[in-house]
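Q: Sequence and predicted structure are below.
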Amino acid sequence: MPRFYFHLINDIDVPDLEGVELPDIHAARAQAIEQARGMIGEMTKTEGRIVLHHRVDIEDEDGRVLDSVIFGDVITVED
């Protein structure tokens, strides 16, 4: 099973050094969306803000970025 790494790119970049074994890029993207939404919730709770351009980069075992999950793309803001 391939290993995917989820690097947080925000105010302070946080590399994922361990990664997670998942069946494919679709499962990796779902994992990244869940992580991004969790971080958005935590940031909202602790800092009272959301930065829509923050993202999670999904990288494969060879160091290639396969996809990026941008925070603003995984939430809906309603008025």
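A: Received it, and whenever you're ready, just let me know what you need. Here the structure is a predicted model, which is why all the values come from computation and not from measurement.

Q: from here on, contacts and neighbour counts on C-alpha atoms
A: Fine.

Q: how about the one residue sitting closest to the centre of the chain, secondary structure?
A: Among the residues of the chain, the one closest to the centroid is residue 56, at 2.9 Å (Cα atoms, centre = their mean). Look at residue 56: counting by DSSP: H, G, I helix; E, B strand; the rest coil, its state is strand.

Q: Now do the contacts for it.
A: 6, 7, 8, 9, 32, 36, 68, 69, 70, 71 (Cα atoms under 8 Å, 6 or more residues apart in numbering).

Q: now it, nearest residue through space, not along the chain?
A: residue 8 (4.6 Å; Cα to Cα, 6 or more residues apart in numbering).

Q: let's bring in a second model and compare:
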Amino acid sequence: MPLYYFHIRNGSDLEQDPEGSELPNLDSAHAEALIVARELAGAIPEFNNDTVIEIADMNGKILLLVPFSEAAKLGSVEQG
């Protein structure tokens, strides 16, 4: 299974994921990033709609950006 890294960028700050997660594909990584973004946005006030999760492959290539705002929109649709 591919290894995906979930780095968190908040403005100029970057917190890198040192371990990564094995997931079957990029769609699964995207779904996981949305879950993580929703959890972190609720727990860490500094993380807001400008914060993004950068999904990277094992070579460090950024494959997808997942804005926390996307997770917030999804959360409001699920609650509505």
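A: The structure has been received and is ready for your questions. Everything numeric in this text was worked out from a predicted model, so none of it was measured.

Q: rewinding a little: identify the residue of the second structure aligned to the residue nearest to the centre of the first structure.
A: The criterion is TM-score structural alignment: under it, residue 56 of the first structure has residue 53 as its aligned partner in the second structure.

Q: What of residue 6 of the first structure?
A: Matched by TM-score structural alignment, residue 6 of the first structure corresponds to residue 6 in the second structure.

Q: Find the nearest non-adjacent residue to that match, please.
A: Spatial nearest neighbour of residue 6 of the second structure, excluding adjacent residues (Cα to Cα, 6+ apart): residue 55 at 4.9 Å.

Q: separation between that neighbour and residue 43 of the second structure?
A: Distance of residue 55 of the second structure to residue 43 of the second structure, computed by Cα to Cα, to the nearest Å: 21 Å.

Q: The two: who's more crowded?
A: residue 55 (23 against 10; other Cα atoms under 10 Å).

Q: Residues touching the longest strand that the second structure contains, excluding its own?
A: The single longest strand within the second structure, with elements called by DSSP state E, is strand 3-10. For strand 3-10 of the second structure, the surrounding residues in contact (Cα under 8 Å, 6+ apart) are 14-23, 29, 33, 47, 50-58.

Q: Give me the distance from that strand to the chain's centre.
A: 6 Å (Cα atoms, centre = their mean, to the nearest Å).

Q: Have a look at how far, on average, that strand is from the first structure.
A: Taking mean Cα distance after the TM-score superposition for the first structure, the mean distance separating strand 3-10 of the second structure from the aligned residues in the first structure is 0.5 Å.

Q: Following the chain past that strand, name the next helix or strand.
A: strand 13-15 (DSSP states H and E).
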